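Asker: Next input, structure requested:
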Amino acid sequence: MKLATWNVNSLKVRLPHLLDWLAREQPDIVCLQELKCEDASVPRADIEAAGYRLETHGQKTYNGVAILSRAPIDAVQRNIPGFADPQARVIAATIGDVRVVGAYFPNGQAVGSEKFAYKLEWLTALTEWLRGEIAAHPKLVLTGDFNIAPENRDAHPDWKEEIHVSAPEREAFAALTGLGLVDAFRNFDQPEKSFSWWDYRMNAFRRNFGLRIDHILVSAPLAATLEQCSVDKSTRVLERPSDHAPVIAVFGS
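Answerer: Model (predicted):
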C-alpha cells in the first residue's frame, strides 16, 4: 500500500499538478488538505477519471480536506465528533481494514493568540477522539498538515518564530504519538534538513529554509509493515506550486 498526504493549497489551482502526480506515483490512498473550495466545486470528474474514489469535506475559500482511494471508502466521518467547529479540518474513513484520518491542523497564528488557544483546544479534542478510534481500529493512520515541527531537526536552524515549534505544540504532538502512533518518516534514516513546507517568500525553497510539518503517523500494526517514507520535493519546483510537498509512505503486506 502506498499512502500519501499533500496540502495542495487550493485544489482548483493545483489540479493539473495533482493529476500529473497521481499518474506518476500511483498512490493507493491520498489525503489532501486546504482544498479551499466547497464540496460542490470539487473537480470530482477529473479525479474519478484518474482512477480514484473521493470523499471531501470542503469549505469556501479556506480549509477543506479530502480522501482519495482506489478502493472503496466506507464509514466516513467529517470533523471531530463532539467538538463544535465551523472549520472543515478533518475527514476520516475506513478503506479495507485501515482507518484513515486526514486532517488540516490549525495554524495557530502566534503563541498566546486566540487562534493559538483554538489550536490547542482542537488538538486536545482530536487526541481524545483518536483514543477511541485506535481502540476500535488497530490499523490506523493519522496524516495531514499538522502545522507542528515536532523536533528541532524538523525546523531550519534559523527559524526564529515560536509558532509551529513552541513547547505546547510539541507536547500536543507527543500526546498523539503517546496514543501508540509512530512517525513514519522518523522510522527511517533521513537526510539532514528534511522539510515538507517552504514559504513562497525569500527564496525559501531554493535556500531549503523550511519546516517538516506534514506527517504520517501510524499505529503499531501498520508501523511493522512500513517499507519507506519520504518527502517528494519534485512538485515544489513546478510553476505555481503548493508551498507544501507530498509525503509518501509505502507499506508491505
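
Asker: For the rest of this, base every contact and every neighbour count on C-alpha atoms.
Answerer: Fine.

Asker: name the helices or strands packed onto the longest helix that the chain contains?
Answerer: Longest among the helix segments of the chain by residue count, using DSSP state H, is helix 114-136. Contacts defined by 3 or more Cα pairs under 8 Å, 6 or more residues apart in numbering; DSSP states H and E place helix 114-136 against helix 167-177.

Asker: Taking helix 114-136 as reference, get the angle to the helix it packs on.
Answerer: 10 degrees (axes from the mean of the first three to the mean of the last three Cα atoms, to 10 degrees).

Asker: tell me which residues of helix 167-177 are tucked away?
Answerer: By neighbour count on 16 or more other Cα atoms under 10 Å, the buried set for helix 167-177 is 169-170, 172-173, 175-177.

Asker: I'd say H156 and R207 touch.
Answerer: No. Assessed by Cα atoms under 8 Å, H156 is found out of contact with R207, at 10.1 Å.

Asker: Neighbour count: those two, which is higher?
Answerer: The neighbour count for H156 versus R207, taken as other Cα atoms under 10 Å, is higher for H156 (18 against 9).

Asker: this one as well, want them side by side:
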Amino acid sequence: MKIASFNVNGINGRLPVLIRWLEETKADVVCLQELKSAHEKFPRRELERAGYGAIWLGQKSWNGVAILARGVTPLETGRGLGGADDDLQSRYIEGIVNGILIGCLYVPNGNPAPGPKFDYKLRWLHRLTHHANELLSLDVPVILAGDYNIIPSDIDVYKPERWRDDALFRMEVRKAFHSLLDQGWIDALRDLHPGERIYTFWDYFRNAWSRDAGLRIDHLLVSPHLAGNILAAGVDRQVRGWEKASDHAPVWIQLSEAD
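Answerer: The predicted model follows:
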C-alpha cells in the first residue's frame, strides 16, 4: 500500500501536474494540502476520471486539505481539530482507507515570528498534539500525513544558520514536532533514511530548485502499529521540476499489509 502526501499549492491551477503524477505513481492514498479552492470548486469529477475517490475540506483562496483513495472513497471520520470552535481555517481532515485511519493536515506557516501568526501556529500544534495522543489511544493503525511547516533538524535544511529565527525552524515548533515522536509516532522517511539529506520543498525564489536549496517540511508520521510495515519511503523530486509545478514535491511511504 503506497501512501503519499503532496502540497499541491492550488489544486485547480496545477490539476494537470497532479493528474500526471497520479497516473505515474498509482499511489493508493494521497493526502493533499493547500488546495486554495472553495469547497464547491474541488475537481471531484476530474479525480474520479483519474480513478480516485475523495473527501475534502476546501477554503476559498487559501488552505484546504483532501484525502484521495484509488478505486474507493475514503470513509470520513472527522474534519477540523477540536479545541477551538472559532478556528475557521481548513487545515485538517480525517478518514479511513483499507483499515488505516489517516489524518491529512496543513500546519500554519507562522511567519513572521514572533507575532500573532506564530502564536496561532503554536496553539494549532498544541491541539494537534492532543488529538494525536487521542488517536494513539484508539489502538488502531494511524498515519498523520501532510505539510507540517516544520524543519525537524539541521539535516533537513540546506543552510540551518539562515533559518534559526524562521517560524519553520524555531525551537518552539521543533519541540512540538519531537513531542509527537515522544508519544510514539514514527517519522517514516527519516526512520528509513537516518543520515540522508532529503528535501520536500524548494522555494520559487533565488533559484532554490536549481541550487537544491531545499527544506524537509512534509512528513508522514505513522503509529507504532505500523512500525514493522514500512517497506520504503521517498520523495518524488522530479515532480518539482515539471512545468507549472508546486514548490513542494510528493513524499510517500510503502507499507506491507497491516496486521
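
Asker: before we move on, back to that, tell me, the longest helix of the first structure lands on which residues of the second structure?
Answerer: Counting by TM-score structural alignment, helix 114-136 of the first structure falls onto residues 116-138 of the second structure.

Asker: Measure how far the matching stretch is from the centre of its chain, please.
Answerer: 15 Å (Cα atoms, centre = their mean, to the nearest Å).

Asker: Around the corresponding residue of the second structure for G96 of the first structure, how many other residues sit close by?
Answerer: Taking TM-score structural alignment, the alignment pairs G96 of the first structure with N98 from the second structure. When neighbours are counted by other Cα under 10 Å, N98 of the second structure registers 14.

Asker: Leaving out the residues flanking it, which one is nearest to D97 of the first structure?
Answerer: K139 (6.8 Å; Cα to Cα, 6 or more residues apart in numbering).

Asker: contacting residues for the one you found?
Answerer: Each residue near K139 of the first structure by Cα atoms under 8 Å, 6 or more residues apart in numbering is listed here: 97-99, 218-222.

Asker: Name the nearest of these relative to A4 of the first structure.
Answerer: Nearest to A4 of the first structure among these: V218, at 12.3 Å, using Cα to Cα.

Asker: any idea how far D232 of the first structure is from that closest one?
Answerer: Here the criterion is Cα to Cα, to the nearest Å. By it, V218 of the first structure lies 19 Å from D232 of the first structure.

Asker: And Q33 of the first structure, by the same measure?
Answerer: Separation of Q33 of the first structure from D232 of the first structure (Cα to Cα): 16 Å.

Asker: ok, these two, which is more surrounded?
Answerer: More neighbours surround Q33 than the other of Q33 of the first structure and D232, with 31 against 16 (other Cα under 10 Å).

Asker: Verify the stated contact: the more buried one with W6.
Answerer: Yes. With contacts counted by Cα under 8 Å, Q33 of the first structure reaches W6, the gap being 6.4 Å.

Asker: how deep is A84 of the second structure tucked in, by neighbour count?
Answerer: Neighbour count for A84 of the second structure, taken as other Cα under 10 Å: 11.

Asker: let me redo that: A188 of the second structure
Answerer: Counted with other Cα under 10 Å, residues neighbouring A188 of the second structure total 25.

Asker: Aligned counterpart of it in the first structure, please.
Answerer: That one, A188 of the second structure, aligns with A184 by TM-score structural alignment.

Asker: Residue in the second structure paired with V250 of the first structure?
Answerer: The alignment partner of V250 of the first structure in the second structure, by TM-score structural alignment, is Q254.
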